[in-house]
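1. need a structure here:
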Amino acid sequence: MLVPPLSRSYSAVVTTLRGAGCVFAEDEADLLISTARDPGELATMVEQRVRGLPLEHVLGWAEFCGTRVSVDPGVFVPRRRTEFLVGQAVRLAPPGAVVVDLCCGSGAVGAAVVAALGRGELHAADIESTAVRCARRNVASAGGQVYEGDLYEPLPFSLIGRVDVLVANAPYVPTEEIGLLPPEARDHEPLVALDGGADGLGVQRRVTAGAGQWLAPGGVLLIETSERQAPLTVAAFAHHGLDPRVAVCEDLDATVVIGTRPL
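-> Predicted structure coming up:
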């Protein structure tokens, strides 16, 4: 669907977005109009949104934990529910914590944790080069480092046994359910950030298996999962020597499994 050149007319943008099926057309129009630098850019942004690009990819940013996080096209968009993961990590982190963010995507989670703590040592990693480039911009203010590679593989050995807080928003959608995701996710976000394998827990199990080596005594691993999958995640934590528990936020429909490395 081609979008004709638009002025900064709120009603014209709302009408176009509503016609494309955008449920929150008014809110999206406000964001697009306030972000576009001129009518031509606005028309391009509206056309991208009409074609199904996630709003965050069109804007170039997402609102997360009260701040704007850069989100490039092809990078996983941080979800509102993941703010619960951040809150749990902050609550458990000691002052000046060493924080590691695996499967970091845009780097939003690790950056938000360290920002809330006020200070800390941040390391993040992702297997996708596009995500790594985006994350490096988002963690710069925290003085963080971002590495490209598979889970723990690219992390410096100096972190072994020193990590106070290990967070992972690893993919947890079962492979056969990928097709049920909204088109914005399945068509525009990297499959590696969505597909968790046959039961959705393939990557989670790999994160859990390696956590004990990297965590400091008393350090914690926090993984976002679903209410349905949480018992299996808990079992994986226990199998690898972590003391697990489950935290739930009904308002955000968020479930986090937390595992502590025994002292």
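2. make it CA atoms for all contacts and neighbour counts henceforth
-> OK.
3. Just the strands from the stretch 51-200 of the chain, written as ranges.
-> 61-64, 67-70, 98-102, 121-126, 145-148, 163-168 (DSSP state E, counting those that start in this stretch).
4. what comes into contact with stretch 72-81?
-> With C-alpha atoms under 8 Å, 6 or more residues apart in numbering as the test, stretch 72-81 has contacts from 56-58, 60-62, 64, 71, 105-106, 108, 130-131, 134, 188-190, 193, 252-254.
5. how far away is the closest residue to residue 90 other than its chain neighbours from residue 218?
-> Once flanking residues are discounted, residue 90 sits nearest to residue 113: 5.8 Å by C-alpha to C-alpha, 6 or more residues apart in numbering. Distance of residue 113 to residue 218, given as C-alpha to C-alpha, to the nearest Å: 18 Å.
6. which one of those two has more residues nearby?
-> residue 113 (30 against 15; other C-alpha atoms under 10 Å).
7. wait, what's in contact with the more buried one?
-> 86, 87, 89, 90 are the contacts of residue 113 under C-alpha under 8 Å, 6+ apart.
8. quick revisit: what distance do you get for the residue nearest to residue 90 to residue 84?
-> 11 Å.
9. And residue 105, by the same measure?
-> Using C-alpha to C-alpha, residue 105 is found at 17 Å from residue 84.
10. quick one: which of these two has more around it?
-> Counted by other C-alpha under 10 Å, residue 105 and residue 84 do not tie: residue 105 has more neighbours, with 30 against 21.
11. want to put them side by side, so please do this one too:
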Amino acid sequence: MTTTDPTEAVVLRLRAAGCVFAEDEARLLVDAARTADDLDVMTQRRVDGEPLEVILGWAEFCGLRIAVDPGVFVPRRRTAYLVEEAVAVTAEGAVVVDLCCGTGAIGAAVASRVPGIGLYAADIEPAAVRCARSNVEPIGGRVYEGDLFAALPAELRGTVGVLIVNAPYVPTDEIAMMPPEARDYEPLVALDGGFDGVEVHRRVAEHAGQWLAPGGHLLIETGESQAALTAAAMSAHGLLAHTSTSDEWYCTVAIGRRPNDCQPEG
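-> Here you go, the predicted structure:
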């Protein structure tokens, strides 16, 4: 009697659909499916372009299993570099804010590496807030819904040691060129960075100084072509700014520090 390996059939379907990592994805789908019918449906969803992480209900990020719900921005592997840069400037017990948090993966990853932080996260999308709560609240963090700083408790003003932001930075005109799994399944507000990709970064930089503690850091993931603009937005509002790029992660982060002896503009 010949036993048919379901993984092989899934690999063939995924390859035909253009999935680059068909073998890895097939194994994950087979492991997650409860029945043959489940596997068929899940495979078809992936063939149709739905993000694998949404189909599985989770994403691996910085060694953590992060819950991912439909309609929520999926954490990217490259953002591990933003986490690394944030961890490097996060003191034990610091107040950390994950703004535009999506799933809350960034804040959760920093909390897993720096003990005792006070973790807060916020997003404008209700679906993201619900998802982030499932990832952040079990580790003692709090999640708020609203537009950037308007979502945060007023008592955090001037106390934030590290403000981490993965806001959208794709220029509006380039959204149509994004992969379908992002363009068709993730919220536009999590992708569209405005005419040059830096509109949200400017809004964050304008008010960040009011929320950072003296010596506190603002870190924003940005595109290599937008990095100078993101850093300039920080400098324009009194932060000491520079950029850092990782060839390994293919990621660029703009970093601004509030001076110890003055209140930046904003």
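12. so who does the counterpart of residue 100 of the first structure in the second structure touch?
-> Using TM-score structural alignment, the equivalent of residue 100 of the first structure in the second structure is residue 97. Counting by C-alpha under 8 Å, 6+ apart, residue 97 of the second structure touches 107, 119, 120, 121, 122, 160, 162, 163, 164.
13. From residue 229 of the second structure, how far off is residue 97 of the second structure?
-> Distance from residue 97 of the second structure to residue 229 of the second structure, by C-alpha to C-alpha: 22 Å.
14. Could you do residue 253 of the second structure as well?
-> 12 Å.
15. Compare these two and say which is more crowded by neighbours.
-> residue 253 (28 against 20).
16. Distance of that one relative to residue 218 of the second structure?
-> 10 Å.
17. Sort out which residues of stretch 88-99 of the second structure are buried, please.
-> 90, 91, 94, 95, 96, 97, 98, 99 (16 or more other C-alpha atoms under 10 Å).
18. now swap in stretch 153-164 of the second structure and tell me
-> Applying 16+ other C-alpha under 10 Å to stretch 153-164 of the second structure flags 156, 158, 159, 160, 161, 162, 163, 164 as buried.
19. So for the first one, what's the nearest residue that isn't a sequence neighbour?
-> Using C-alpha to C-alpha, 6+ apart and skipping residues adjacent in sequence, the residue nearest residue 156 of the second structure is residue 211, 6.6 Å away.
20. Provide a list of residues in contact with the one you found.
-> By C-alpha under 8 Å, 6+ apart, residue 211 of the second structure lies in contact with 156, 157, 158, 159, 160.
21. That one matches what in the first structure?
-> Using TM-score structural alignment, the equivalent of residue 211 of the second structure in the first structure is residue 214.
22. Give the burial count for residue 124 of the first structure, as a bare number.
-> Counted with other C-alpha under 10 Å, residue 124 of the first structure comes out at 32.
23. which residue lines up with it in the second structure?
-> Residue 124 of the first structure maps onto residue 121 in the second structure, by TM-score structural alignment.
24. Which parts of the first structure are helices?
-> 10-19, 25-35, 39-50, 55-59, 82-92, 108-117, 129-138, 183-188, 202-214, 230-239 (DSSP state H).
25. which bit of the second structure covers the fourth one?
-> Mapped onto the second structure using TM-score structural alignment, helix 55-59 of the first structure covers residues 52-56.
26. and that stretch, which residues are buried?
-> Residues of stretch 52-56 of the second structure classed as buried: 52, 53, 54, 55, 56 (neighbour count, 16+ other C-alpha under 10 Å).
27. With stretch 198-217 of the first structure instead?
-> Result for stretch 198-217 of the first structure [16+ other C-alpha under 10 Å]: buried residues 200-205, 207-209, 211-212, 214-217.
28. ditto for stretch 29-44 of the second structure
-> Of the residues in stretch 29-44 of the second structure, those buried (16+ other C-alpha under 10 Å) are 29, 30, 33, 39, 42, 43, 44.
29. Please apply the same query to stretch 236-249 of the second structure.
-> For stretch 236-249 of the second structure, burial by neighbour count (16+ other C-alpha under 10 Å) applies to 236, 237, 238, 239, 240, 241, 242, 243, 245.
30. Looking at the residues you listed, which are in strands?
-> Using DSSP state E, the subset of these located in strands is 240, 241, 242, 243, 245.
31. could you dump the helices of the first structure to CSV with distance to residue 173 of the first structure?
-> Below are these laid out as CSV (distance: least, C-alpha to C-alpha, whole Å):
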stretch, distance to residue 173 of the first structure
helix 10-19, 29
helix 25-35, 27
helix 39-50, 25
helix 55-59, 21
helix 82-92, 15
helix 108-117, 19
helix 129-138, 19
helix 183-188, 11
helix 202-214, 10
helix 230-239, 13
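32. Identify whichever of these lies nearest to residue 263 of the first structure.
-> Residue 263 of the first structure lies closest to helix 202-214 among the helices of the first structure, at 11.4 Å (C-alpha to C-alpha).
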